[in-house]
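In: Sequence and predicted structure, then a few things I'm wondering about:
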Amino acid sequence: MRAAIAANTHTHDRLRASAANVILTAGAQNGVFAASLCLLQAGDEVNRPRAPCI
């Protein structure tokens, strides 16, 4: 599946990617969490927008 996504990215977006550059997660929240683990360190400050009131 990762190879197919990489090929689709190259075909439609003209970006070079290999299957090794593709990660699949079980939803957007898991993807954001995985990215934050890669980019942030203990003690980093993170600002996030407040959820709109309903």
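Out: Thanks, I have it.
In: When you work out contacts or count neighbours from here on, use the C-alpha atoms and nothing else.
Out: Will do.
In: host element of residue 31?
Out: helix 28-39 (DSSP states H and E).
In: And that helix, what does it pack against?
Out: Contact partners of helix 28-39 among helices and strands, from 3 or more CA pairs under 8 Å, 6 or more residues apart in numbering; DSSP states H and E: none.
In: take the one below as the second:
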Amino acid sequence: MNQEQTNITTGKQIRHLRTQLGMTQEELAGELNVTRQALSNWEREVSQS
């Protein structure tokens, strides 16, 4: 599996698990000590180059 495929899978998994836990992006971001925007970028698989 190449890096791009891993990133795509990871973003989808984060969103899936978050919604299964009934958490908002804001709630999960707080638990992870990151901004909501950072979490959103991960879920949407937006890279920060």
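Out: Sure, I can see it. Fair warning: this is a prediction, and the values are worked out from it, not measured in the lab.
In: Report the TM-score for the pair.
Out: For this chain pair, the superposition-based TM-score is 0.33 by TM-score structural alignment, normalised by the length of the second structure; 26 aligned residues with a CA RMSD of 3.5 Å.
In: and stretch 3-18 of the second structure, how far from the chain's centre?
Out: From the chain centre to the centre of stretch 3-18 of the second structure is a distance of 7 Å (CA atoms, centre = their mean, to the nearest Å).
In: Buried residues in it, which are they?
Out: For stretch 3-18 of the second structure, burial by neighbour count (16 or more other CA atoms under 10 Å) applies to 7, 10-11, 14-15, 18.
In: before we move on, what about stretch 28-42 of the second structure?
Out: Neighbour-count burial for stretch 28-42 of the second structure [16+ other CA under 10 Å]: 28-29, 36, 39-40, 42.
In: The buried residues of stretch 3-18 of the second structure into TSV, with extra columns for secondary structure?
Out: Shown next, in TSV, are those (DSSP: H, G, I helix; E, B strand; the rest coil):
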residue	secondary structure
7	helix
10	helix
11	helix
14	helix
15	helix
18	helix
